[in-house]
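> A predicted structure for the sequence below; I have some questions about it.
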Amino acid sequence: MHRNDKSRRLIVNLQGNDKPRGLIVNQQSNDKPRGRRVDQQSNDKSRGRTVYQQGNDKSRGRIVLTTDLDAMFHMNNSRYLRECDLAQTKLWLESHVVKTIGQRFHVTNAATNIRFRRSLELFTRYQIVSRFIHWDEKAFYIEQQFVRLSDGFVCAVNICKQATIGCTPASMVQRVDEHLTSPPVTEELRKLMTSWKLSSERLRKSS
């Protein structure tokens, strides 16, 4: 198998590491992504390939339609989550995990946290940039950014915890690329995970 073929096996982003040990891929959710740029890091002889897949600046991306609006003429909250679900499916398919693992591979949304920074208004064009930011013994964590195409502003950010069923994240990643390791937990994600844990403990005590 050629290195270039292997480099497309999993879509991850390693943060806070000047010398990446795995693949770094930012996947934008255009229907027809274009403009692939590959930078070869010559100092890392084993896993030095860094791949960035970027949408073309002229790409239309997605657009806010009248059916997406709420009473305030902004894109409604349920539409954000629906678009996140579609983008997550696209991310999994393009990471080749589904093809590699087959029917034994299942994930389910265990938690999600979305933060709105600016509203998306009628006929605004935007992209959803999805990436794996971490995985542990039970789940993958995906960050999704709603990026306004007119100026590149991140209008909303969603962080989703997707729990695995029938296998562990580590075993799935090893099947795709044995050299990949999880990106370190950011402080933002750590606090979010703590919040989810506290919520679960409170609900268990009350039930």
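Yep, that arrived. Since the structure is predicted, the reported quantities are computational estimates derived from the model, not experimental observations.
> can we go C-alpha only for contacts and neighbour counts from here?
Fine.
> what's the burial count for R118?
R118: 13 surrounding residues under other CA atoms under 10 Å.
> Enumerate every residue touching it.
Residues in contact with R118, defined by CA atoms under 8 Å, 6 or more residues apart in numbering, are 154-156.
> residue boundaries of the strands in this protein?
Assigned by DSSP state E, the chain shows strands spanning 27-28, 36-40, 49-53, 62-63, 106-116, 125-135, 139-148, 154-165.
> So for L10, which of those strands sits nearest?
Taking CA to CA, strand 125-135 is the member of the strands of the chain nearest to L10, at 9.3 Å.
> Below is structure B, check it against A:
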Amino acid sequence: MLQLAWTAVFPRKKVRGRTLLDPSTYSMRVMPQDLDILMHVNNGSYLQLMDVARFRHIAEMGGTPLSRENSWGAVVAASTMKYRRSLQLFERFEITTRVIGWDERCFYMEQVFLRRGKLCARGIIAARFLHRKTGERIAPPAVIAALAASEGLTTTPESPRLPDDVAAWARAWDVAPRPVTESVEP
């Protein structure tokens, strides 16, 4: 929690040339507060570590000043995890965060935990941007357009096609765009 607060109050600087679709990787170490009674990283701690990595990822793309100027905040709408190997006290590991796509409702991100090159866990999240004062949802295309404009770009990138497993997960958890239903008059 302290690491997340520190990252939010003192965000990293923008990395020149970093784009929305570029992955970012951070080295971290398992600390005592990350552990559960079985002395490995607690499942809830993975989610907090993912929060820290996402804050860093957004900051390095130049999203922090943009979020502050527009009173936007990113929230997780849904998440799923798969655990393969335990992380133990003081072990070093890396989290790689990448945006895998977006639609009219959410951004979809993959976050992978590796220790010495071996997969420990993989998380998928659906994130939304909300206006901090009104709670209004900010559509991902509007965020993309603002990021592009801040870089001086005249065109906005299009979302890559979501992997089939992520698209199915988004539909199952009702975070994907809903089909438009026509109203039939009697």
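Okay, I see it. Bear in mind the structure is a predicted one, so any value in this text is a computation, not a measurement.
> Give the equivalent position in structure 2 for F153 of structure 1.
Using TM-score structural alignment, the partner of F153 of structure 1 in structure 2 is K118.
> and if you look at Q27 of structure 1?
By TM-score structural alignment, Q27 of structure 1 lines up with S24 in structure 2.
> got it, and M75 of structure 1?
Using TM-score structural alignment, M75 of structure 1 sits opposite V41 in structure 2.
> So which bit of structure 2 is stretch 36-56 of structure 1 matched to?
Stretch 36-56 of structure 1 corresponds to no residues in structure 2, going by TM-score structural alignment.
> which helix of structure 1 spans the most residues?
helix 187-206 (DSSP state H).
> Mind listing what's buried along it?
189, 193 (16 or more other CA atoms under 10 Å).
> same check, this time on stretch 88-101 of structure 1
So for stretch 88-101 of structure 1, counting by 16+ other CA under 10 Å, buried means 88, 90-92, 94-98, 101.
> Next up, the contacts around the residue positioned nearest the centre of structure 1.
In structure 1, the C-alpha nearest the mean C-alpha coordinate belongs to R131, at 2.6 Å (CA atoms, centre = their mean). Neighbour list for R131 of structure 1: 11-13, 25-27, 91, 142-144 [criterion: CA under 8 Å, 6+ apart].
> how close does the counterpart of Q127 of structure 1 in structure 2 sit to T155 of structure 2?
When structure 2 is aligned by TM-score structural alignment, the residue opposite Q127 of structure 1 is E94. Distance, E94 of structure 2 to T155 of structure 2, by CA to CA, to the nearest Å: 33 Å.
> and the two? which has more neighbours close in?
More neighbours surround E94 than the other of E94 of structure 2 and T155, with 20 against 10 (other CA under 10 Å).
> quick one: contacts for that one?
By CA under 8 Å, 6+ apart, the residues touching E94 of structure 2 are 25-28, 112-115.
> How about it, nearest residue that isn't a chain neighbour?
Excluding the flanking residues, the one nearest E94 of structure 2 by CA to CA, 6 or more residues apart in numbering is S27, at 4.4 Å.
> ok, the one you found - contacts?
Contacts here follow CA under 8 Å, 6+ apart; on that basis S27 of structure 2 touches 92-95.
> which residue lines up with R104 of structure 1 in structure 2?
Match for R104 of structure 1 (TM-score structural alignment): S71.
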